[in-house]
Structure formats: C-alpha cells, structure tokens
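>>> Give the three-dimensional model of this entry:
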Amino acid sequence: MITHQTTGYSACTSFLAGRLATVDGSTIIGRNEDARAAWPKHFVVHPHQEFSEPQIFKSNDNGFTLNLPSVAAKYTATPEWTDKFGLFEEDGINEYGVAMSATESAYTNSQALGADPLVTNGISEEAMVTVTLPYIKTARAGVLYLGNIIEKYGTAETNGILFSDNQEVWYMETAAGHQWVAQRIPDDSYAVVANQLAIQEIDFEDQDNFLFVPGLKEFVTQNHLNPHRNGFNFREIFGTHDLSDAYYNTPRVWYGQKLLNPGVVQAPQSQNLPFIRKAEKLIQVSDVAQILSSHYEGTPFDPIGIGDQRQKTQYRPISLAKTQESHILQMRPNLPAAIAGIQWLAMGVAAQSLYIPFYAGIKDTPTSYKNGSETYQPDSAYWIYKQAGVLVDSHYLEFGSLLADVQEKTTQQLLSNLHISDKMALTLEGKALENYLTSQSNQNAALGLQAMQQLSAQLITKMTDMSPLNFKQDMNL
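Modelled structure (predicted):
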C-alpha cells in the first residue's frame, strides 16, 4: 500500500492461490494493508446502482478524474475512516463473484522511469478498487479494464493488483507511467509477494496466462531496458535489486514459501526466489491466515523470539504494528456467488486479531465496522481489536498465550458457524438469502468482538498487579 501524502510510504504483503492448489477447490487472494499503527479502516457494502445521469469519479488524493459506467454492481470494501486523502477501499467482492485487492506497492527502476515517468494525476491505489470492482464480471476482465485506464491516463505509482473469481487468479503489475503486465497464477500453484515487482518471464504468445499493455516489447527494445540477451523477465527489466529488497522485501517471500514448502532450502535475502511455487500440501484458509499473521516464528528473526537483538530487527516481518486490516478473499466452487464468496477480515494487526468470515452476499455490515476515527473509540471494531493488541504488547511473554487461546477457540466456533450457515443458505434465495447471510455474518462479527472485549477485560485485570509501584508488604509488621 502507498498511503496518502501526510503519512508517506508504507507497504503490504500479498498471497494468491489457484483452485487446484487449495484443499476445497477455492481460489484465494489475500493481503495485509500496512500504513500506520493508528489509522482506522471501515467495512462497508455499496449497493447495486443504476444512474440516468453521467457519473464522474474525482480523487481527493491527486485529482485523478474518470467517467464511470451508468451501472455499478454491489460490492464490499474497506475504506479508510476519512476520505480527506482518498478512499483507499483496498479490497472486496462484487455481486458477480469477482474479488479484488489493491494494492501491493512496488518500485520501478530509474532507467524505466526515465523512459516513461509516473503520472502525478494518474490513477493510484486509493482509487483502483472504487473505479474497477463495480464494473467487472470476471478476474480476467478486471485486468483488462484497469489496464485500459492505465494506458489512457497513466498511473501515479508502481503497484501490484490481485484479482480472482471462482476459476482464475490473476496478479497484475504496473511499472513506470503506462506499462503493465498480468500473469494468471497456475491453478495448482501459489505466490507470495512483498513490495517488489514479482512477475518474471513473460510468454507473449500465451495470452491465456499473460496479459500486457500493447507495445510492451517495443517500449523495452526502443529504450534499451532489457539487461538479458534472451527472454523477457519483467522483474529484471522494470524492478529494483537493492539492499531494501534484501532486508525489507525478500525475507517475507522467503518465510511465506518456507511455511508452504518447508523442504525447500532458500536464503532470506535471496534475489532469486521464484514468483510461483507449488505447495507441498493443499492449502487451507488457515494456512493463508498463518502466513499473513506471521513474524518469522521459529527463526532467530522473530521480533518476540529467542534471537539476539540484531537478529530480531534484521528483517521486516509480514505482520507488524502498522497493519490496518488483513483480508483473505475466498471464492468457493459450485455455489451461488452470494454464498461462494467469503471475505475473511481481520481488523488491525493480523497476529493479534481474528479473521471474521463475511459472506459476499450481505446487504450491510455491523455498525461497529463503520465506526472509528483517528482517536480511540470503544464502539469501533477496529479499535476493539487494536486495544486488545496494545494490551498484549505491554507484556507479550505473559499475555501471548492468552491471546492465542482466544484466537484458537473463537476461530473454531466461527468455522462451525460457517458450516451450519452454508447448509441453511442453500435453501434460501432472493431477499431471504440476503437477510440470512447478513444476519449470520453479523453474528460472527459479534462473536469476535465479544471475545476480544473479554480478553481486554481479563488483561486489564491482570495488569493491575504489574505496576512498578508494587511493594511486597510484610504482613507481620
């Protein structure tokens, strides 16, 4: 993610998996949205809308302006608490069963930027979900739709964008002002991406699995950007290869791949980690949650582990204090779109939160998920999760196990609820289905909030006896 101008640059970690790589045939995309330690997100549903008058989008961030289609599909989104600096809707699922997450921030090298500079008032992260997700009916169409906007208006940033439906998963990357490419994640494979241009060799003859801006090869040739005699490696041509990659980016990819391919020996700082891998076992949502919640557990690089101080701070972890929300967008097979799509949403820091399942077919979100500003609010879902995390942080060694116990027990109940509601949902349709999915999703949200509020109460009670003003009194005096 690239945040608004007052907060500077920040970054995320993404995950993608094809339908034959998962245990139940789902496609999965997910990402941590990282920006500031105290910058609330909301969760909303935009209804299906049809307009008779022309609609125009104008960004509060950089003035980017775009004419919009007259029909906008219903979609979910996680905007920021204020639109002063832009919407940053970030992720969601639309009524056609298409999921989108935007964006994974990356860098373009100076040579490529010199040939095609970024466009100051071009499309940027804050607008991408808003101007794309309501207007696409497949993941592939999403790539082409956004690609057309980038070609026409340019982009203000270098970004990675995730799209999925129940058949395909695509990862799209922008580079320089108007260049873009997208690769379909093979059905039996996965990818972890961490703030680098990740797509490698492009097969220009295989348009089933690669999409790209017209004239990409010619642009690279004319501007002498390809450092290799053979092949067309997008990462090598447009990306960066510096120390920030070695310490900030590649270790996160290394750890994600380590969790799914423990038998593969790789170095955390390697610049040659593959974009695409096949996991040793079929992937579950819980595996994705583990990756997005991870901080190098079981290695010396864990900030709360057993390594020395240098090791604990050597690499940037996947889950960190500046995560605003983490999402896993699961598109399940052989189900109506309203039931098939599950938006697993963890408010705040994924390592200290809960992934709550929301059906894509909901008509609204709980009030607490639409509350919350920059200052703590007790009726905000974001702040309820953040409060529990802050309390755990104060005595992590003492309280970490309490948090883990709450996470495990609550997640088991959420999964049980989902199994039950799936069966009931299949017997309903129309407004009855929409109302039921909303009710069940709200109940799941309430369960998570109650668990975290009870944990916070328990932690505060325990902390009353941890004051530095404590004194052991001799009762015989």
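
>>> rest of the way, CA atoms for contacts and neighbours
Noted.

>>> quick one: the helices in the stretch 51-200 of the chain?
For the stretch 51-200 of the chain, the helices defined by DSSP state H, counting those that start in this stretch occupy 110-115, 125-132, 139-153.

>>> which other helices and strands contact the second one?
Read it as helix 125-132. Helix 125-132 sits against strand 99-105, helix 139-153, with contacts defined as 3 or more C-alpha pairs under 8 Å, 6 or more residues apart in numbering; DSSP states H and E.

>>> Okay, buried residues for the longest one please.
I take that to be helix 139-153. By 16 or more other C-alpha atoms under 10 Å, the buried positions in helix 139-153 come out as 139-140, 142-147, 149-150, 153.

>>> hang on, the earlier thing: can I get the helices of the stretch 51-200 of the chain in JSON lines with distance to D465?
Shown next, in JSON lines, are those (distance: least, C-alpha to C-alpha, whole Å):
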{"stretch": "helix 110-115", "distance to D465": "56"}
{"stretch": "helix 125-132", "distance to D465": "45"}
{"stretch": "helix 139-153", "distance to D465": "54"}
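
>>> out of the ones you listed, nearest to D165?
For those, proximity to D165 was assessed by C-alpha to C-alpha; helix 139-153 is nearest, at 5.5 Å.

>>> now the angle between strand 99-105 and the closest one, please.
Angle of helix 139-153 versus strand 99-105, following axes from the mean of the first three to the mean of the last three C-alpha atoms, to 10 degrees, is 50 degrees.

>>> so what secondary structure elements neighbour the biggest helix by length in the chain?
Secondary structure of the chain read by DSSP state H shows that its longest helix is helix 430-463. Applying 3+ C-alpha pairs under 8 Å, 6+ apart, we find helix 430-463 packed against strand 356-359, helix 381-394, helix 396-425.

>>> got the contact list for the second one?
So that's helix 381-394. For helix 381-394, contacts defined as C-alpha atoms under 8 Å, 6 or more residues apart in numbering pick out 40-42, 347-349, 352-353, 368-369, 371-372, 376-378, 399-400, 403, 449, 452-453, 455-456, 459-460.

>>> For PyMOL, write a command that selects the buried ones of the residues you listed.
Of those, the buried ones go into a single PyMOL selection, burial set by 16+ other C-alpha under 10 Å:
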select buried, resi 40+41+42+347+348+349+352+353+368+369+371+372+376+399+403+449+452+453+455+456+459
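
>>> ok, back up a step: any chance of a markdown table for the buried residues of helix 139-153, columns distance to L211?
Below are the buried residues of helix 139-153 laid out as a markdown table (distance: C-alpha to C-alpha, whole Å):
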| residue | distance to L211 |
| --- | --- |
| A139 | 12 |
| R140 | 9 |
| G142 | 11 |
| V143 | 8 |
| L144 | 8 |
| Y145 | 12 |
| L146 | 12 |
| G147 | 9 |
| I149 | 14 |
| I150 | 14 |
| Y153 | 18 |
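
>>> Could you also give me the structure for this second sequence? I'd like to compare it with the first:
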Amino acid sequence: MIYTIYLILNFSDVLREYTIPLLPLYSLNIYSPREKYTTMVDRRLIPFILLILMGFIPSGLGCTTFVVTDEASEDGSTFVGHSNDGFGVGLIGHEIREDMVSFRHIIAKDHPAGAMRPVVYDPNSGGEFLGEAPSSDTQTIIIGEIPQVNHTYAYITGSYGIINEHQLMTGECTDYAKIHPGAEKGKRIFYSSELSNIALERCKTAKEAVILIGELIDTYGYYGTGETLIFADPSDAWVIEMCGGTPDGTGGYWAAQRIPPGEIFVAANEFRIRELSEDNPDQIFAKNLKDDAQTMGWWKPEDGPLDWAQVFGIGEYSHPYYSQGRVWRIFDRLAPSLGLSPYVEGPFSKAYPFSIKPDSPVNITNALSIFRDHYEGTVYDLTAPPAGGPFGDPYRVWGPYDLHDAPYEGQLKPGSWPRPISTDPCGYSYICQGRANLPDPIGGICWLGMSSPAETCYLPFYTGIYHLPAPYLHGSHWEFDLNTAFWPYELLQNYARLMYSNMAPEIKAEQERIEGAAIANQSAIEAKALELYKTDERSAREFLTEYSSETALNALNDWKKLMGEMIVTYRNGNYNDVDNKTISNIGYPDWWYEYARYQYGPRVYDIQGLNAIPDVKYVGEEANITGDPISYIEKYQTG
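This next block holds a predicted model:
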C-alpha cells in the first residue's frame, strides 16, 4: 500500500508532480492542478514540511570526500579521497548488489554505431522507483537508456566510480536537498552513482566530467538525494552538486565550481557551493536555477546572489556539526594557522571557506591519515572519558538521535554523538593519486582500504591494471567470509574496540609497516613499469596488475595474522605474552575505577561503615593495615 499526501498549489496552470520518498513504499506527491483551486498549503511551508518528513528517508549514507590539488601537494600529485560510510543495497558497476564492499574493474570497450547505454536504478538513492519493477529488491532495474559513445574507457568502480585509465578521479558524499524526487522512466532516470560511472567511461578531464553530468541531468532528469561529486585529473579539480525537484518534474538542478590551484576542498554531507554568478569563470550551473527558485518561492533577485547551498539544500544531517565538524577538522589539521573555530553560528555558516591553502604541502602519508581521525585532542574528542570508556574507544553505538534524519528548524534533540571522519559503519575508503609527470597507467593509483579508515590498511591499485584480485570482487556485510577483502579488516576493527587504547597502537604499527613499504617501493616499481611502458605498454600493465594484486593479497594475509595475534594477546582482557607464555592483568585506569565506584567493592567487611564515609576516592594504592580499616580509608577523604 502507498500512502499519499496531496498538497494543492497554485504554481501555474500546468500539472506538476513531485515525489519525495519516505520509505520504500511511501511517497509524498505534490500536485498543481490545471484548475485554479484555492491554495491549501502556503508554498513557503513546503520546505518545513519536507524537513519533518525527511526523517523517514532511509539512512546509511554519510560519506566524507576531499581533494588536494596538485599545487597543494608535496610532489605535484593530485589527491581525491572518499569514505563510503554506509551499507545497503547498492549499485556496483552495472550490477545491483546486496552489499557495498565489493568492486569491479570495467574494461575499455568499443561500441557499434547506434548502440544504447542502459541506465540502472540505484535502490540506495533515497528515491523510490515509480513504476513496475522486478519483485526482488536485488534485481537490476533498467530505468532508461542513453546513446552510447563509440569508445568507453576502463575504470575501477565500487558504489560509485573511483578512477579511470586517464587518471580521472572522483569522490562523493550525500546531501539533503529540499526535494528528493522518485525515479521515473522518461522523467528522472539518473542518480549520482550512474553519473559518476558514465563520467569515468567518457571523460578524460575534470571539467569535461562536470559539463557532461550537467547535460545529462538537464536532458534526462535526476532523482534521489542531493549529492556532491568531486572530479579531479592530474592538473585540475572541480566539484559538482546536484538535486532534483524542478516544477515540471523533469530535469534537475546542478552547480559546479573549480577548486583553486594550490588549495584543498572538503565536503561532508552538506552542499558546499554558495553564491552563484554567471560572471564567475570558475562556476558552471544549470540555466533554470534562478527562474525555478523564484517559481518555488525559495529565492528572489532582491535577496542578493543565489546561494546554492541555502536555496536548494537544507543544511546538515541529523544534528549541528554533523557535517561542518568534519569540514572544520580537516581544514584545521591541514591549516591550523587559520585558527578556525570548531563552533559556528548556524547550518549555513560561512565560517569555513569553500577551499583553503594548507600550511605545508600534503604528501601521500598525510593524505592517507586524513580519514583516520576521531577528533583526538579537540573539543569533540571521541576517545576522551567517560564516553570513550576505560580504553578510549572512539566509536559509539548509535541511538535514535544519531541517525541520518534531517532536523526541522529549531529542533533540539536530546543528544547526539559527534560524527567523526573515521566511523565504524564505513564499508571502504580510498585516496586516489594522479600525477601528470607519468603515463596514465602508471601515474594513477587508488589507495584502497576496507572497513573503518583508522583500522584499515591502504593498498595501491594502479589505473593500468587489467583486473582486481578475487577477494575484492566479492564480499557482503551480511555474510561473514574471511576470504573476502572486507571481513578481516572489519573483524579486527570490531575486536579492537574491547581494549582500543592497547590494540590501536599495534594496528597502527602494522599499518605503517605495510603502507610504508608500499610507499617506499613506489619509485622502484614505477621506474620498472616506465621502462616496460616505453617498449610495450601491455607488459607494463601486466607488471602493475601483478604487483597490485600481490601487494593486496599479501597485506590481506598479514592482516589475518595480525587479527589472530590480537585475539590471542588480548583474550579475556588480559595481556597474554605468546612468546614467554605469561599472562598479565591489565586492569582499568584509576579514573575508571573511581568513576565506576570501584572503591565500594569487596575490600572490607564493614561495608556499611565504608558507605558512610563521604567523598572516598580511589587512589590505586595497596595497603597493609591493622586495627580499624575504616579509619585508614578516612585518610583518603577529600572532605
């Protein structure tokens, strides 16, 4: 059954339809009939209504993405990062899969004249499929077709496109927009996942990619949540943001902006492009933005320049700082000289600029570390007591107010945990590296890590490879399988939470060993590949394929070994020295004993007398007492 709410509006004489998905079988349709009915709901209230209803949009998407331009890096590399922080049914390449932790290497292809490219519906889009669909949720739905090009490029893809053979890189995050339309053949056939794949199939440069995506949205329509896509090539970087909701129910909205050379851009589940101007050579946007914004009652020229984020978006996910906290943290880590405050005045604050110049050039080690942050040492520090527990666990069991629902204006929730950059629902993350001084098959790398970034190991997959190793082609978060790439990392991440402060340093040491070796080997591997490339490109690509696969498989085996060592070493909360066959009791820190009222444990027989003493503090000392034990304890009163 589908429940529908009808709102009668007087936008014009033309029938206009919107569909904002609530749950898989629920939708809100807004109609403007040809007949001139009396307005039942003031259209200025629509955004408010949508904010309330959007609490029902399926959650699970909360990614962070960034780009470091070539002039901001130490060696002229461009870096693009993306963390896929959610699970669900997703689009993997051209397949619908019950997971978001597997990958595909799509080969380059030639296509005959007149061929059509199918467009696949993404069930994780937040946009309900409107129309007849297969009975199985995992069965691929072809929602439309577009003319195919003569030749498509090879690329690596997961839930979204990642990097193609010409070093075109992309990252993504989901945003809330004012309207999230449903998918419908002939009206709205594109979501960002297919757009990112098609851009990698057809484009060589970042600007080509954003122009193509804008044209596809204008022509074929957009459904689902708002989205941010970053595109970067070795010498240029752009961000394009998009959403649906046009008055006639077709097409969509989009705005693109170039990231200035020498700077860094970050997005974290909130639109980041602000004032738009036709006179800005570094901006491109849909021609219908301003006219439609006026029609919808969202903006008028006397308001000043159209603010894309504020006019078409609704601000942060879930709670204050859900998005802006991560933007602040990455900016502050890379440019502490800016003195940016962790606090802002509201959801559309301009306290954090569109992009920033880092204090020091960024290298690959810096880039890999960006995603491994839990706000350590800041006002949002998730390892801090008491919430971090006795062993500084940076992850939280989510409660009802931590989910990805959109707060309505003025809503004050009982409390939410800070949303870190490294989060435990993460399926995978990567940092792509592009370099103009090397041939494309050698210059482009996807440093790919499974599970949470802080506890994973990033491994290099060159753009010139012919295939991915088998463990990366399979895997589901619904089915435990240590033969996949995902589960060894996921299992260790979960186990480490039992005694995080003890296990995290050992995990970090193994990360540094494996990643450090891969980084140290880069020059030699690439010199060998370049030597082969000069005489035979195929030999160079076969060499890189073998190296990438071998490195990933060896690391996977090393991680399984580390996982076993951690389980044995910290079994039952002890330190079990395997080499010496000894067991040491680790215990808890003094502050935790005090916080847990450990001083009222079974230390004396006169428990009533002990309870009668005010302000007893745990001091972590062993005593040998005679006489009245209570009089001894009284010495430690703070009174």
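
>>> Tell me how they score on TM after superposing.
Once superposed, the chains reach a TM-score of 0.87 (TM-score structural alignment, normalised by the length of structure 1), with 452 aligned residues with a C-alpha RMSD of 2.8 Å.

>>> Could I get the buried residue list for the longest helix of structure 1?
For helix 430-463 of structure 1, burial by neighbour count (16+ other C-alpha under 10 Å) applies to 433-449, 451-453, 455-456, 459.

>>> can you tell me how far the equivalent of I230 of structure 2 over in structure 1 sits from T13 of structure 1?
In structure 1, the residue paired with I230 of structure 2 is L162, using TM-score structural alignment. Taking C-alpha to C-alpha, to the nearest Å as the measure, L162 of structure 1 falls 11 Å from T13 of structure 1.

>>> what's the answer for T27 of structure 1, then?
Noted for T27 of structure 1: a distance of 18 Å to T13 of structure 1, by C-alpha to C-alpha.

>>> cool, P54 of structure 1 as well?
Note on P54 of structure 1: its distance to T13 of structure 1, by C-alpha to C-alpha, is 37 Å.

>>> between the two, which one's more packed in?
Each of P54 of structure 1 and T13 has its neighbours counted (other C-alpha atoms under 10 Å); T13 has more, 28 against 9.

>>> What lines up with that one in structure 2?
Match for T13 of structure 1 (TM-score structural alignment): T64.

>>> ok, now T174 of structure 1?
Aligned counterpart of T174 of structure 1 in structure 2: M242 (TM-score structural alignment).

>>> try L426 of structure 1
Match for L426 of structure 1 (TM-score structural alignment): L530.

>>> Repeat that for E297 of structure 1.
Match for E297 of structure 1 (TM-score structural alignment): E376.

>>> Any idea how many residues pack against A346 of structure 1?
A346 of structure 1 sits with 27 neighbouring residues when counted by other C-alpha under 10 Å.

>>> Could you do L532 of structure 2 as well?
17.

>>> Show the contacting residues for it.
539-540.

>>> gap between S337 of structure 2 and G388 of structure 2?
Distance from S337 of structure 2 to G388 of structure 2, by C-alpha to C-alpha: 29 Å.

>>> between the two, which one's more packed in?
Neighbour count, other C-alpha under 10 Å: between S337 of structure 2 and G388, G388 has more, with 17 against 11.

>>> For that one, what is the enclosing helix or strand?
Using DSSP states H and E, G388 of structure 2 sits in no helix or strand.

>>> Tell me if I'm right that it and L382 touch.
Yes - under the criterion of C-alpha atoms under 8 Å, G388 of structure 2 makes contact with L382 at 6.0 Å.

>>> show me where the stretch 51-200 of structure 2 has strands.
Under the criterion DSSP state E, counting those that start in this stretch, strands of the stretch 51-200 of structure 2 are mapped to 64-68, 78-84, 90-92, 95-97, 104-106, 109-110, 116-120, 142-147, 151-152, 155-157, 161-164, 169-175.

>>> Out of these, which gets nearest to L368 of structure 2?
With C-alpha to C-alpha as the measure, strand 78-84 is the member of these nearest L368 of structure 2 (8.6 Å).

>>> how about that closest one: buried residues?
Buried residues in strand 78-84 of structure 2, defined by neighbour count with 16+ other C-alpha under 10 Å: 78-84.

>>> Between which two of these is the distance greatest?
T78 and N84 (20.0 Å).

>>> list the contacts for the match of E297 of structure 1?
382-383.

>>> what residue of structure 2 matches up with F43 of structure 1?
When structure 2 is aligned by TM-score structural alignment, F43 of structure 1 is paired with F103.

>>> Its match contacts I156, correct?
Yes - counting by C-alpha under 8 Å, I156 is a contact partner of F103 of structure 2 at 7.3 Å.

>>> So for the two, which sits in the more crowded spot?
A direct count of neighbours by other C-alpha under 10 Å for F103 of structure 2 and I156 places I156 higher, at 26 against 23.

>>> what's the matching residue for the more buried one over in structure 1?
The alignment partner of I156 of structure 2 in structure 1, by TM-score structural alignment, is A77.

>>> What of S501 of structure 2?
When structure 1 is aligned by TM-score structural alignment, S501 of structure 2 is paired with L397.

>>> any idea how far its match lies from P366 of structure 1?
33 Å.

>>> And for R332 of structure 1?
Taken as C-alpha to C-alpha, the span from R332 of structure 1 to P366 of structure 1 is 24 Å.

>>> which of the two has more neighbours?
R332 (22 against 18).

>>> quick one, what contacts the alignment partner in structure 2 of that one?
Using TM-score structural alignment, the partner of R332 of structure 1 in structure 2 is R435. Neighbour list for R435 of structure 2: 76-78, 167, 234, 443-444 [criterion: C-alpha under 8 Å, 6+ apart].
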